[in-house]
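Peer 1: Fold the stuff below for me.
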Amino acid sequence: MVSPKNSEDNIAQPLIENNSFLPQYSSTEPTNVTNGSVLTPTGSINFNMSFVFSLLVSFGALLFASTVWYIASSVDYFFFIWHPTLMAMVLLMATQGSAVLQKAESRQEKDASLNFHKLMQSITFLSVIGGFYVTYTFKAEGNKEHFTSPHGKSGLITFLLILIQTIAGSTLVNFPGVVGGAAKARGMYKYHRISGYLVLFLVWLTALGGTQADWTKSQFDHLWVWLLAAGMVLVGTIGGINSNKLKVR
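Peer 2: Below you'll find the model as predicted:
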């Protein structure tokens, strides 16, 4: 099914066939695929840079999350350990959910990537609620004040923004009538993408703050590992950005 072209948004085809309520993209939209080449003794080898950037993001996020889970599995169990465990899941799923949309180029890739994005962000939504509940309950039981540290304050802000971002994205895709119809929902999609990068930045900033907590450092005091993981994600995310998808008119 092909919908009439929208000259205002340069949108022609639905992201998923037979559903006119989802964000739509033009089949002629400029892509962000860039090819690179490496000289070898037998000649040059071409490769897709968007795939390279995607690998950087995936490896960086997995390195960070798996290190947190390694720490959690190496200590004696106590209730609070679920907080970093779940928040590492938030970081991994949120990062992967954003990266998959970056590298999607063809119609089929966009169809699949949206479904994957929705799955990843749903896991993020549930995990951040669980992680927040754990830390709030743990401090309440110990009669400790809430949100007093920079990590706690940034965590609260990030928690709220993730909830807003997830609800907003779900509304635009599944219930466009809430914002005035499919056309208006498509027009707002760019704002959702931009705010998504902001939320992802705050997720990583908060996570890095958590790695410098006294308890975390007592278990794993290797700052270079955290910075390496964050650096890989930063380079991969910035390199994979398609500026055309961020244009706000």
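Peer 1: Going by C-alpha atoms from here, please, whenever you check contacts or count neighbours.
Peer 2: OK.
Peer 1: Tell me which other helices or strands the lengthiest helix in the chain touches.
Peer 2: Counting residues, the longest helix found in the chain (DSSP state H) is helix 107-141. Where contact means 3 or more C-alpha pairs under 8 Å, 6 or more residues apart in numbering; DSSP states H and E, helix 107-141 is packed against helix 82-102, helix 150-174.
Peer 1: want to put them side by side, so please do this one too:
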Amino acid sequence: MVAPRRRSDSQRPLLDEEEAADVDDISPTTDDDSTGRIALADPDDDEPKPSGPFLRALNMAPTTRDRWSLGLLAAGIALFLPLTWTLVLTADVAALGYFAPHPPLNALAITLFALGVAPVQPPTPPPGVRALRLATHQRVLAGFAVPLMAVGTSFMWWNKEVHGAAHYTTWHAWFGCATLLWVLVQALVGGLSVWAGGAAFGGGAKAKAVYKYHRLSGYLLIGLSLATAFLAGGYSTWAVSRGPAYTPLRVGAFYIGIPLIAIGLGLRIRTSKMKFA
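Peer 2: Reported below is the predicted structural model:
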């Protein structure tokens, strides 16, 4: 019997830095053949796969941890987005003037930020899936979330302008301004770090180093955006003026929904993708 030929070093597939870093995200287990060999456990062997072909294509939930976090994220969004829209649409929308589009558009933008970040959080998959994840991340954020936040915030700014009201008089206003400016810079830096192989930052390892900080910045940014929304729904004059009848909506959307989104995203963070040493 002829022993199978071993591939030479030049024939072995290489892991890039991210893939190598993420190997420790998969728990080792011992084979059943009693030889003591160590194999990588398939986390999906005894777990139901994510529903829907798109989630399967992105490999969004390769571990139990990811499935739990996606469930919390979905529950948070299911409370935050529709209840925020309901809070606005059950008011006298015509009387709200230019303010009316601000909460719905910004709530939708924050929801899309969360959905756009989620695909690039799990352990690094094969190259084809990784490329699909990155493309989804870019299309959702750059194509929808960033423009929606810019338009929604502009409506709020213009509403104050036409009424001669003072700008930046609350923490919500200051946080909102900081969020929008940060979002624009974040989108530009993120794009430049991957477009054309990251040529704008020198390509290769240099571009990867920038993307590493872009990832950390993104987590801080989505935290700021969630805090801004919480201040709006929990403490803004308009939200409080809706009265006790709408308190359950505000509690569901901002005191329960927003923390669930934050916990869901937080559980999916892989610090191995952000090694700064």
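Peer 1: one step back: right, and the helices and strands packed on helix 107-141 of structure 1 - which one's nearest residue 232 of structure 1?
Peer 2: Residue 232 of structure 1 sits nearest to helix 82-102 of all these, at 11.7 Å, using C-alpha to C-alpha.
Peer 1: The closest one - contacts with which helices or strands?
Peer 2: So helix 82-102 of structure 1, by 3+ C-alpha pairs under 8 Å, 6+ apart, packs with helix 49-74, helix 107-141, helix 182-211, helix 223-240.
Peer 1: what's it in contact with?
Peer 2: Residues outside helix 82-102 of structure 1 that contact it (C-alpha atoms under 8 Å, 6 or more residues apart in numbering) are 54, 57-58, 61-62, 64-66, 68-69, 72, 110, 113-114, 116-121, 123-125, 127-128, 130-132, 134-135, 196-197, 200, 203-204, 207, 237, 240-242.
Peer 1: Name only those of these that count as buried.
Peer 2: 54, 57-58, 61-62, 64-66, 68-69, 72, 110, 113-114, 116-118, 120-121, 123-125, 127-128, 130-132, 134-135, 196-197, 200, 203-204, 207, 237, 240-242 (16 or more other C-alpha atoms under 10 Å).
Peer 1: quick one: residue 155 of structure 1 and residue 206 touch, right?
Peer 2: Yes - with contacts counted by C-alpha atoms under 8 Å, residue 155 of structure 1 reaches residue 206, the gap being 5.9 Å.
Peer 1: what's the offset of the longest helix of structure 1 from the middle of its chain?
Peer 2: Its chain's C-alpha centre and that of helix 107-141 of structure 1 lie 10 Å apart, by C-alpha atoms, centre = their mean, to the nearest Å.
Peer 1: Residue 225 of structure 1: neighbour count?
Peer 2: When neighbours are counted by other C-alpha atoms under 10 Å, residue 225 of structure 1 registers 15.
Peer 1: Give the full set of residues in contact with it.
Peer 2: So, once contact is read as C-alpha under 8 Å, 6+ apart, residue 225 of structure 1 ends up touching residue 64.
Peer 1: one more time with 10 Å
Peer 2: Applying C-alpha atoms under 10 Å, 6 or more residues apart in numbering to residue 225 of structure 1 gives the contacts 60, 63, 64, 67, 231.
Peer 1: likewise residue 245 of structure 1?
Peer 2: Taking C-alpha under 10 Å, 6+ apart, one finds 25, 29, 30, 31, 32, 102, 189, 190, 191, 193, 194 in contact with residue 245 of structure 1.
Peer 1: Now do the second one against residue 192 of structure 1, distance only.
Peer 2: By that I understand residue 29 of structure 1. Per C-alpha to C-alpha, to the nearest Å, residue 29 of structure 1 is found 19 Å from residue 192 of structure 1.
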